[in-house]
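[1] Quick one, fold the following:
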Amino acid sequence: MAIQDIALSIVGKIVEKCVDPILRQFQYLIFYKSNVQTLSDDIKILELKEVEVQQLVRQAKDNAEEIKPTVVDWLKRVEDVKKDAHTISEAMETAKVNCLNIVRLPNLKSCYLLGRRAAKRKSALEKLLGEGNFDKVGSIAPLGKMGFSESTPSLEEGLVSRMSTKKEVMEALKQEKTSLMAICGMGGVGKTTLVKQIADQVKFEKLFDEVTMATVSQSPDMRNVQDQLAEQLRLKITEQTDRVRAERLYTRLTGHDKRILVILDDIWKEVDLKSLGIPVKGECKSLKVILTSRSSDACRDMGAEIFEVNVLPKEEAWHLFKEVAEISDDSALSGVAKQVAEECKGLPLAIVVVAKALKSNHTPESWDRALRQLRKDRMGNLRGVQDLVFLRIEWSYNHLGTAEAKHLLLLCSLFPEDSSIPIECLVRNVKGLQLFQDIENLRDARDKVDLLVDELKNTYLLLNDAEEEDSVKLHDVVRDVCLSIASKNEHEFLVSNSGVGEKNSYTAISLISQDSNHDLLPFCKEYPRLRLLRL
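    Coordinates of the predicted model:
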């Protein structure tokens, strides 16, 4: 390289390092107005982009999604740039007064600083515009924020025996040696309520990172149980083979460094946990399993530590009754209300159902009448507490306001145990069977069903379905009572898993078998009274 070229290169670098920065500083002063105007124009473009992103954010929140941290940060930086640009615009107005003042010389320093700030903010603004093209602003939020139990602290504190059992289970959950436990008791004694309270407690104490719960029921669909657990764990099981499905769930339960509590509600017989994909016998120390069941033998056969739940003592039964019926100890109704509560024999389900049914009665005469009816219906021939449950629920059924409400409740019992019952399906069945008078079209039927569903919910004979919108659920014990009622007199329902039976007097048949072989399907000539067939 020639000496001349080397000299030119050195001079060029000197110019680049020294002269250019100096010229840039003069440009801040000379073009300060255009810099501020350009910034103002770009801010308007940025604001339009911000509106678009905010709209995407609202849509994501409406879809219960969590907004990504990068989006939150971008929106914050946009606000900071907008505030700074607003400050520059205000300062520009002041600079105009100073620069155009006839008496005073222009404030060159203010003009220079404005031009410099505007130029630098323009660079930050252009960067924000480039970063604001989000394909997706949110992600599905993790589940588990909503509590399992609906009971209030004041109600729980009054049930000392339940609090004691809850404490025992909580202590067992903290023991490393205990991996499988079961809460056992008769139907309606409050096993599900108790295990939901335990689920909320372990979440509150952060004893487990994740809690997942599935209903098994009398005729379990193991794939459905897997899907219930997987959905709460944000796991998608797409495989069809039983073993591979089980392995997928097994991997999720054991493949993370997380403490997981699995709750299987309403076990009727021994369940092969391994075929479900749930580790057993301490294979995974960070995993615990709680069962609820009416059969302690089935749970013992599975190797579970048993915690029995019995009916409530007299004082606790009264506490629960008065909380539900909203009666105080010094109320004029407290005397007869205590006697009514005693007739429920400490069974929580019976207490809640009867208390809710009588909640709207405000006169001693109506309560006295209800007490006489309850005592009369007992017939003095009970074989056990299970019979009492049936009689208490049957009593509530008999005291529904209308025959239409009774028909609708019995219709719900034709659906599979623990299943979601779509209200629209009830509407169409009611209309097709012509169960209601003065109903001319589906709209009238829908209005009537909505009113009756509310009535049945208010008496706790129907439950809200937390999983499916516009659906209800029937407690399994209430369903058993309804089927018992429906098997008599003019109804004669059959709900079967294995076949249609031999009687030809059924008015409704519901086949809930998973077997696709329906060689025994009834025909009208064999069942002349049949009006409804559900498959």
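[2] use CA for all of it now, contacts and neighbours both
    Noted.
[3] From Glu323, how far out is Leu233?
    35 Å (C-alpha to C-alpha, to the nearest Å).
[4] And Lys166, by the same measure?
    Taken as C-alpha to C-alpha, the span from Lys166 to Glu323 is 20 Å.
[5] Repeat that for Val354.
    12 Å.
[6] Over to Leu410?
    29 Å.
[7] Identify each buried residue in stretch 230-246, please.
    Using 16 or more other C-alpha atoms under 10 Å as the burial criterion, the residues of stretch 230-246 that qualify are Ala230, Gln232, Leu233, Ile237, Arg245, Ala246.
[8] The third one and Asp209 touch, don't they?
    No - Leu233 is not in contact with Asp209 according to C-alpha atoms under 8 Å; the separation is 10.8 Å.
[9] What segments of this structure are strands?
    Along the chain, the stretches classed as strands by DSSP state E are 65-67, 138-140, 180-184, 210-217, 260-267, 287-293, 305-308, 421-422, 463-464, 471-473, 493-496, 508-511, 532-534.
[10] Now do the last one: everything it contacts.
    Counting by C-alpha atoms under 8 Å, 6 or more residues apart in numbering, the neighbours of strand 532-534 from elsewhere in the structure are Leu414, Leu433, Thr507, Ala508, Ile509, Ser510, Leu511.
[11] Quick one: which of those residues is the most crowded by neighbours?
    Counting neighbours by other C-alpha atoms under 10 Å, the top entry in those is Leu414, with 25 neighbours.
[12] Need the nearest residue in space to Arg300, chain neighbours excluded.
    Spatial nearest neighbour of Arg300, excluding adjacent residues (C-alpha to C-alpha, 6 or more residues apart in numbering): Ile306 at 7.2 Å.
[13] Would you check how far apart that neighbour and Lys49 are?
    For Ile306 relative to Lys49 (C-alpha to C-alpha), the value is 61 Å.
[14] same check, this time on Gln434
    On the measure of C-alpha to C-alpha, Gln434 and Lys49 end up 57 Å apart.
[15] Give me the more crowded residue out of the two.
    More crowded of Gln434 and Lys49, by other C-alpha under 10 Å: Lys49, with 17 against 13.
[16] Now show me the structure for the sequence below, then we'll compare the two:
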Amino acid sequence: MAGTDCGVNCAAGLAVSIVTAVGRQACYYCYEFNNLVTKLGKEQEDLISIRDDVQSQLDKDKANNKEPSRDTQRKFKEANELIDEVDKLKEKAEAKKSCCDGVCPNWICRCLVGKKAKEKTEAMKQLNNELRPKLPFSRHKSLKCVPPSKDFILFKCTEDARNAILMALKDDKKIRIGLHGMAGCGKTSLLEEVREEVEVRKLFKTAFAVVSNKPNYYKIQKSIAARIGLTFKTEKHVRDRAAKLLMAFQEDKKYLVILDDVWQFLDFRDIGIPVGENCKVLLSTRQRNILDMMKFDPPPIYLSLLTNEEAWDLFKVYAGEINDPFEQVAQRITYECHRLPVAIKAVARTLKGKGLHAWKDALRTLKDRRRPLNIEKGLEEPYRCLKYSIDELDAEQISLYLLCALCPSDSEIAIEILIRFAFGLDIFRDIFFE
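    Below you'll find the model as predicted:
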């Protein structure tokens, strides 16, 4: 009998201990509910950040014809699944954390969700520790395009052309989209504006390359590769680079390749641009026949010149406030710029802050109809306006400008290199070093 009583007492004591432990744990989950959910969110943020870095590394490896290990792929899949599970758990925690119209806490739900939150937090922490060593300390960033100028003004002609381009980009049947217009009418500025809008809306991943009158496939490939995070290491020939580019574009992404200032026929396959459903091309040129020759989708988009009123408004933006007796001369100067934005901006900036005598001299210079030597037909007016703005620079500025002109067309000129050459050529004569 005594043995039986002893057994009963031991069982009762064990039951009390178990119930006490369970109760203490339940209380912990209930009262620490908010802290557990907060820790869950923070650990999820870390996992998402690491997951995105792993995704970038996988994309880069795929573009460079490398295959990730099965272990990395498995853990990457686990990360995505765990992130989705945590999202659902957070929604449940928010929806059922209280009852009675929010007056009382829902203790049962808090206990159950709090327990799961703690378990998921530990699982994410372990996965973070496993994925983190697989990441490089640093990685090459995709080269960002230069953002469009903040002083870009959307006149009716540019707005119409921009809207036409965006509509074509949204049309699945439009793959090759062409923009044409006179030199100096603002095609490059418009393309930069479109690129920025496309990136902000996340419609496409963009690549931008300037082609010019003598297309260099090597340079075009390098510009495109830099924008999509691709590196050329062993590929020395244009054909090998094209093959690597074609492989990089075969991802599950939508690309827009923007080619500016095209003067002659381009072979997209030779460059490495797989024009198709996941890769569209937006091209600008001065010559409409280029678009027909390259079989661009009709109709081509035309960027017209400014109206007289828009030209006058643009001139006032860059020249500043214009009062009598400047206004009449200013209007005649604007007329001589022939509604070309590049010419209006150059002349207006040059004249800003100068006296009436300088404005009248500018008008006489711009009205000089003697045709300059070796200037392509149709470019005389922009040339005349740009030449005037350059002639008004001081001696040092002109020397620096001419020094830049010696560099290849559309090349990026490092300031440090430019300054070294300038000192070597004794352009800065008034600067001395002890």
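[17] And the TM-score between these chains?
    Overlay of the two chains. TM-score (TM-score structural alignment, normalised by the length of structure 2): 0.65; 347 aligned residues with a C-alpha RMSD of 4.8 Å.
[18] ok, back up a step: so which of the buried residues of stretch 230-246 of structure 1 is the closest to Leu347 of structure 1?
    Gln232 (31.2 Å; C-alpha to C-alpha).
[19] ok, Lys173 of structure 2 to Lys280 of structure 2 distance?
    Taken as C-alpha to C-alpha, the span from Lys173 of structure 2 to Lys280 of structure 2 is 10 Å.
[20] Settle it for me: which of these two has more neighbours?
    Using other C-alpha under 10 Å, the more surrounded residue of Lys173 of structure 2 and Lys280 is Lys280, with 23 against 11.
[21] The more buried one corresponds to which position in structure 1?
    Superposed on structure 1 with TM-score structural alignment, Lys280 of structure 2 falls opposite Lys288.
[22] now the helices for the stretch 51-200 of structure 2?
    70-95, 107-131, 156-170, 187-201 (DSSP state H, counting those that start in this stretch).
[23] Tell me which of the ones you listed lies nearest to Cys145 of structure 2.
    Closest to Cys145 of structure 2 of these, according to C-alpha to C-alpha: helix 187-201, at 8.6 Å.
[24] Which residue in structure 2 aligns with Ser34 of structure 1?
    Using TM-score structural alignment as the criterion, Ser34 of structure 1 maps onto no position in structure 2.
[25] Next, count neighbours for Ser34 of structure 1.
    14.
[26] how near is it to Cys111 of structure 1?
    Taking C-alpha to C-alpha, one finds Ser34 of structure 1 at 11 Å from Cys111 of structure 1.
[27] Please apply the same query to Lys44 of structure 1.
    Distance from Lys44 of structure 1 to Cys111 of structure 1, by C-alpha to C-alpha: 23 Å.
[28] Equivalent analysis for Leu349 of structure 1, please.
    80 Å.
[29] try Val244 of structure 1
    Going from Val244 of structure 1 to Cys111 of structure 1 by C-alpha to C-alpha gives 72 Å.
[30] With Arg378 of structure 1 instead?
    Taken as C-alpha to C-alpha, the span from Arg378 of structure 1 to Cys111 of structure 1 is 96 Å.
[31] These two: who's more crowded?
    Between Arg378 of structure 1 and Cys111, Cys111 has the larger neighbour count (other C-alpha under 10 Å), namely 23 against 15.
[32] pretty sure the more buried one contacts Leu29?
    Yes - between Cys111 of structure 1 and Leu29 there is a contact under C-alpha under 8 Å: 5.8 Å.
[33] Give the equivalent position in structure 1 for Leu402 of structure 2.
    Checking TM-score structural alignment: Leu402 of structure 2 goes with Leu410.
[34] number of nearby residues for its match?
    With other C-alpha under 10 Å as criterion, Leu410 of structure 1 counts 22.
[35] what do you get for Ala124 of structure 1?
    Residues within reach of Ala124 of structure 1, counting by other C-alpha under 10 Å, total 14.
[36] mind listing what it touches?
    So Ala124 of structure 1 contacts Val81 (C-alpha under 8 Å, 6+ apart).
[37] ok, Val354 and Glu323 of structure 1, which is more surrounded?
    More neighbours surround Val354 than the other of Val354 of structure 1 and Glu323, with 26 against 16 (other C-alpha under 10 Å).
[38] Please report how far that one lies from Leu374 of structure 1.
    According to C-alpha to C-alpha, Val354 of structure 1 and Leu374 of structure 1 sit 10 Å apart.
[39] any common contacting residues for those two?
    Counting by C-alpha under 8 Å, 6+ apart, the common neighbours of Val354 of structure 1 and Leu374 are Arg392.
[40] Surely the residue nearest to Arg300 of structure 1 is in contact with Ser295?
    No - here Ile306 of structure 1 lies out of contact with Ser295, judged by C-alpha under 8 Å, at a distance of 10.4 Å.
[41] list residues touching both of those two?
    Cys184.
[42] Could you double-check that Ala172 of structure 1 sits in contact with Ala182?
    No - the criterion here is C-alpha under 8 Å, and Ala172 of structure 1 misses it with Ala182 at 10.9 Å.
[43] The two: which is more packed in?
    Ala182 (29 against 17).
[44] what's the closest non-adjacent residue to that one?
    Closest to Ala182 of structure 1 by C-alpha to C-alpha, 6+ apart is Leu291, at 4.4 Å.
[45] Over to Leu291 of structure 2?
    Nearest residue to Leu291 of structure 2, sequence neighbours excluded (C-alpha to C-alpha, 6+ apart): Gly178, at 6.2 Å.
[46] which residues does the one you found contact?
    Residues near Gly178 of structure 2 by C-alpha under 8 Å, 6+ apart: Leu282, Leu283, Ser284, Thr285, Leu291, Phe296, Asp297, Pro300, Ile301.
[47] how about a cut-off of 7 Å?
    Listed by C-alpha atoms under 7 Å, 6 or more residues apart in numbering, the contact set of Gly178 of structure 2 reads Leu282, Leu283, Ser284, Leu291, Phe296, Pro300, Ile301.
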